[in-house]
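*Asks:* quick one: sequence plus predicted model below, questions after.
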Amino acid sequence: MTESSVPGDELAWLDATAQADLVRRGVLSPKELVEAAIGRIERLNGGLNAVITPLFNKALAEAGSAELADGPFRGVPMLLKDMLCHSAGDPTYGAMRALQKRDWRAPEDSTLAARFRSAGFVFCGKTNLPELATSVTTEPLAHGATRNPWDTSRSPGGSSGGSAAAVAAGMVSVAHGNDMAGSIRMPASACGVVGLKPTRARTTLGPQHGEYWGGVTHEHVLTRSVRDTAAVLDVTAGPATGDPYAAPPPARPYREEVGAPPGTLRIGFRWTPPGATAPAHEDCVAAVEHTARLLDGLGHRVEPAPAAALDAPELFQTLPTMFSAVLAWELEQWSQRLGERLEPADLEPMNGALAELGRSVTAAQWVSGIQAWHRWARGVAALWEDDVDVLLTPTLPAPPPPLGELAPDAKDPMELVAEVSRFIAFTLPFNVTGQPAVSLPLYRNSDGLPIGVQLVAAHGREDVLIRLASQLEQAAPWSGQRPPFCA
């Protein structure tokens, strides 16, 4: 068989579930799927800069091997974000020029990477991200900017911007991402794909970490279909040995929630960013209004939800202390791994300034910050006990910005910190509460840019989000929407 067995344009836009079915039925071999994906990456990447580390030879060898795992996604090509989910022997830089210069390579698979392999995925490369995943745009000095396939003059979002751009453009159907303050959901919104941040500890950060950045880090994927998002969670969810805590187990496989009736849900909506007095950009308000009408037409109880607890000041008051301490720790951990001292000057300007500030944060201040976030999270989570089943908001407070506007050397570092904080206003809250949240591509503005909406459920209730997202996908399909720059 060759790619001609399935028309090339059709193969590029099949989701991972459909591609795996082709292999299962013998229509295409794993190697043919991987060859086709490599061809698309080679054709498109020069215009997008989404893939920074090709792993083509290794991928072809794995796809043609009798040892390729016979999992539910056997032979499906995949890309890994170059942060946390490391693969044995492959370059791992986190967009740090210090690691790039030293060609740092991961000594082992992370537990999540091993689970992806067991499911049958074949890693074809590593995707671009901002340095240490700290920005809302993907423009690292180490690798250069990734461009948005809907408008190559604009940002694909961050920090999983390379993964989102690759999926949106049709390079692959699924790519890994992680989310510390919105880093799956924001690029999903900017690039018009599906991005689920699962419940905290739904997937493991082992073996290296129990938690990461004070418990705000969540791992999953970016996809083009809800069923892929659900099915990949089935093969990656669950604690690993020694994890400090775990999410409550699901009642049944997540793929069984796809197409299941969600029932009549209480859905509250809000379009003013937490802590702000003015609403989000008019395009983002319009996206929420559009989705609210869809949900009302599907029979849900849809009403404005002030969600006043989101406006409590502790979240953003504490943010500079928490993230500056994290950057100081990142420098320290990499100094230990490399066996040589790294300084703030080894980082980009914003990260270096934060790391310098973080070196003065005391242990007591860090613990106080964590406690403040926990108190704040309890107040927010109570909304799901009494008032709503799902909260609807914009994912981003504005459309994808032009490239260069938030680049790491575009302005004073502290000005850039303030801008980044503004962009994470709708997403960071649910990293702190640990609740599941998904961005869906249900709206485009007058310029044709995707404007995602965020749906948030109670702790542990990915099942509710998957049912509702699947219902919306059926009511307002997005699978036929393809960006101008694509396969």
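*Replies:* The structure has been received and is ready for your questions.
*Asks:* hey, let's count contacts and neighbours off CA atoms from now on
*Replies:* Fine.
*Asks:* which stretches in the stretch 251-400 of the chain count as strands?
*Replies:* Here the stretch 251-400 of the chain has its strands, by DSSP state E, counting those that start in this stretch, at 266-269, 301-304, 390-394.
*Asks:* need the ones you listed in a markdown table (columns: mean neighbour count).
*Replies:* Formatted as a markdown table, those follow (neighbours: other CA atoms under 10 Å):
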| stretch | mean neighbour count |
| --- | --- |
| strand 266-269 | 21 |
| strand 301-304 | 17 |
| strand 390-394 | 27 |
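*Asks:* nearest to residue 192, of those?
*Replies:* When the strands of the stretch 251-400 of the chain are compared by CA to CA, strand 390-394 sits nearest residue 192, at 13.2 Å.
*Asks:* what does that closest one contact?
*Replies:* Here strand 390-394 makes contact (CA atoms under 8 Å, 6 or more residues apart in numbering) with 265-271, 280, 284-285, 287-288, 292, 305, 384, 426, 451-458, 465.
*Asks:* just list the residues touching residue 15, thanks.
*Replies:* Taking CA under 8 Å, 6+ apart, one finds 173-174, 223-225, 228 in contact with residue 15.
*Asks:* mind checking which of those residues are in strands?
*Replies:* Secondary structure assignment by DSSP state E places 174, 223 of the contacts of residue 15 in strands.
*Asks:* for residue 470, state which of the contacts of residue 15 is nearest.
*Replies:* Of these, the one sitting nearest to residue 470 (CA to CA) turns out to be residue 225, at 8.6 Å.
*Asks:* ok, that closest one touching residue 194?
*Replies:* Yes. Between residue 225 and residue 194 there is a contact under CA atoms under 8 Å: 6.5 Å.
*Asks:* who's more crowded, those two?
*Replies:* Neighbour totals were compared for residue 225 and residue 194, and residue 194 leads with 30 against 24 (other CA atoms under 10 Å).
*Asks:* that one reaches residue 223, doesn't it?
*Replies:* Yes. Counting by CA under 8 Å, residue 194 does reach residue 223; the two are 5.3 Å apart.
*Asks:* hold the first one in mind and look at this next one:
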Amino acid sequence: MSDDVTEDRHAAVPADRAPADRAPADGTPAGRPPVHAFRDDALGAHDAVALAALVRTGEVSAGELARAAVERIRLVDPELHAVAVPAYDTYRTDDTAAGPLAGVPTLLKDNTDYGGLPTGHGSAAFTPRAAPRHAPFTRQFLSTGMTFLGKTRLPEFGFNASTEYENDEPVRNPWHPSYSPGGSSGGSAALVAAGAVPVAHANDGGGSIRIPAACCGLVGLKPTRGRVVANEMGRRLPIDMVSDGVVSRSVRDTAAFLAAAERHWRNPRMPPLGLVEGPGSRRLRIGLVAESPTGSPTDAATRAAVAAVATALEAQGHTVEPYALPLDGRFEQDFVSYWGLLAFLAGAGGRFMYDRRFDAGRMDGLSKGLRSTYLRRMHTTPAVLRRLRRAADEAYDAALTRYDVLLSPVLAHTTPRLGHLSPNVPYEELLNRLRAYVAFTPINNINGSPAISLPAPAAEPAAAGGVPVGAMLSAAHGDERTLLELAFALEADRPWRRIQDV
């Protein structure tokens, strides 16, 4: 890359475009220390792959791991508020389980059915009842042999990019509890980052794996549409945007999960992935998308973090050059319309999908605002769906004709404090804040392509409020292998910051 491109990456964002409640200059939000549970117990600082190996060799039992995880969850959750439905008294362990991740404690996001437990979707609009059976993805998730300990919190129906509520405690970021953990898989990300469990379920309909991974310093891969069992809600939608996966603290845990899930079910229309175990040998052409296709400016701390990733990739022999995704200005507006359609369907169909006493009047301010936005534009729905599909496919195909991989930020600016994206913020203001924040992730959901969020090295962590910043790599359909190989190389080159060392 030329020097002038490097300079452009570090360009500052005007002060009037930055969120008013961003970190103070010294990066110490209210002086609150990180919240974590790392200690000298059966879990230690191991990742899921290491723990599964210890169970296989008999050095530790699945029961010991589960008990340690429950103790850790109970230690941190009073401050993080990340657990929706605990299952500490009913979990089952099996030291003879054959799954590749057998014995590893984990949790499931509370928008996915686990038989016998309620699924609340983060909403106060209904009282959830026990699910009659596991969702198909739950069966795939549990086929890995992991020990289920409960369900994690999400914002209402996963619509928000921060796990906050109108009348309840928000989920807090363990790196700095005054900050957002992202959303919608914020509960899972908070517990994994805090060391309560090494890996947890997440799903992504607009960035909901990658956003909390970026906010909490984790690995978060949104698989290709169809790589894992179809999400029950997503497959009913006009455009299936939802992919299930995990958030983890190591690349090999995410790779191991996908390989294990593939043993349960593999899409015959997709090339097999198998177990990716380290960096690849290919030298790749990488397009750097520093500015969002929606026009939202990228702030200086995020630019610097992603620039450091670009520099690391160049040092590994890859070619990196600036690129602008050819999306027209209607993509963002159309995505908001589709987002509104989802809120409309949740409200109008709540009595049939969730509970006959579903009360749409109790949905939060964001959900109600999105519904109103959709109702004003309802007549444009067929055109919106056509444009979304065409724009995402054409822009992405054009990019992947020139490049093997795209590198971009996950989010347009660093993680905000809690309250910035609260559903109590007036709707139009909240929507504008979300548009200025969630600017890079939605195209992969519409297009169905895979993308991974990785912790980006921050030269000045205080510039980001001390919370992590994420960089995103995106690839062609079915090419999770390339993303994981690059992720392995980046992790080896510059290991992520550890919360227990802060």
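*Replies:* Thanks, I have the structure now. This structure is a prediction, so every number in the text was calculated from the model and none was measured.
*Asks:* TM-score of the superposition?
*Replies:* Here the TM-score for the pair of chains, by TM-score structural alignment, normalised by the length of the first structure, is 0.89; 461 aligned residues with a CA RMSD of 2.4 Å.
*Asks:* if we can go back for a sec, among the contacts of strand 390-394 of the first structure, name the buried ones.
*Replies:* By neighbour count, with 16 or more other CA atoms under 10 Å, the contacts of strand 390-394 of the first structure hold 265, 267-271, 280, 284-285, 287-288, 292, 305, 384, 426, 451-458, 465 as buried.
*Asks:* what residues are shared contacts of residue 194 and residue 223 of the first structure?
*Replies:* Joint contacts of residue 194 of the first structure and residue 223 (CA under 8 Å, 6+ apart) are residue 229.
*Asks:* would you turn the strands of the stretch 251-400 of the first structure into a markdown table with distance to residue 40 of the first structure?
*Replies:* A markdown table is the format used below for the strands of the stretch 251-400 of the first structure (distance: least, CA to CA, whole Å):
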| stretch | distance to residue 40 of the first structure |
| --- | --- |
| strand 266-269 | 39 |
| strand 301-304 | 42 |
| strand 390-394 | 32 |
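*Asks:* between these, which one is closest to residue 275 of the first structure.
*Replies:* strand 390-394 (14.1 Å).
*Asks:* run a quick neighbour tally on residue 66 of the first structure.
*Replies:* Neighbours of residue 66 of the first structure (other CA under 10 Å): 9.
*Asks:* of the strands of the stretch 251-400 of the first structure, which approaches residue 320 of the first structure most closely?
*Replies:* Among those, if distance is taken as CA to CA, the winner is strand 390-394, at 23.7 Å.
*Asks:* for residue 442 of the second structure, give me its contacts.
*Replies:* The contact partners of residue 442 of the second structure, taken as CA under 8 Å, 6+ apart, are 205-207, 335.
*Asks:* aligned partner of it in the first structure?
*Replies:* Under the alignment (TM-score structural alignment), residue 442 of the second structure pairs with residue 428 of the first structure.
*Asks:* now do residue 202 of the second structure
*Replies:* By TM-score structural alignment, residue 202 of the second structure lines up with residue 177.
*Asks:* mind checking the SS state of that match?
*Replies:* Assigned with DSSP: H, G, I helix; E, B strand; the rest coil, residue 177 of the first structure falls in the strand class.
*Asks:* tell me how many other residues crowd it.
*Replies:* Residues lying near residue 177 of the first structure (other CA under 10 Å) number 33.
*Asks:* that one reaches residue 86, doesn't it?
*Replies:* No. Using CA under 8 Å, residue 177 of the first structure makes no contact with residue 86, being 11.6 Å away.
*Asks:* joint contacts of these two?
*Replies:* residue 80.
*Asks:* what residue in the second structure is paired with residue 220 of the first structure?
*Replies:* Under the alignment (TM-score structural alignment), residue 220 of the first structure maps onto residue 245 of the second structure.
*Asks:* just checking, that match is part of a strand?
*Replies:* Yes. Membership of residue 245 of the second structure in a strand is supported by three-state DSSP.
*Asks:* what's near enough to touch it?
*Replies:* By CA under 8 Å, 6+ apart, the contact list for residue 245 of the second structure reads 201-203, 209, 220-223, 258.
*Asks:* of those, closest to residue 98 of the second structure?
*Replies:* residue 258 (15.8 Å).
*Asks:* show me what the closest one lines up with in the first structure.
*Replies:* Using TM-score structural alignment, the partner of residue 258 of the second structure in the first structure is residue 233.
*Asks:* burial of that match, as a residue count?
*Replies:* 22.
*Asks:* next: residue 269 of the second structure.
*Replies:* Neighbours around residue 269 of the second structure, by other CA under 10 Å: 9.
*Asks:* go on, residue 344 of the first structure?
*Replies:* The burial count for residue 344 of the first structure: 19, using other CA under 10 Å.
*Asks:* just give me the match in the second structure for it.
*Replies:* Residue 344 of the first structure maps onto residue 360 in the second structure, by TM-score structural alignment.
*Asks:* show me the contacts for its match.
*Replies:* Residues 125, 347-348, 350 are the ones in contact with residue 360 of the second structure under the rule CA under 8 Å, 6+ apart.
*Asks:* which of these does the first structure keep?
*Replies:* Contacts conserved in the first structure for those, using both residues aligned by TM-score structural alignment, their matches' CA atoms under 8 Å: residue 347.
*Asks:* give me the subset of the contacts of residue 360 of the second structure that lies in helices.
*Replies:* 347-348, 350 (DSSP state H).
*Asks:* residue 423 of the first structure contacts residue 395, correct?
*Replies:* No. Between residue 423 of the first structure and residue 395 there is no contact, the gap being 9.2 Å when judged by CA under 8 Å.
*Asks:* cool, thanks, talk later.
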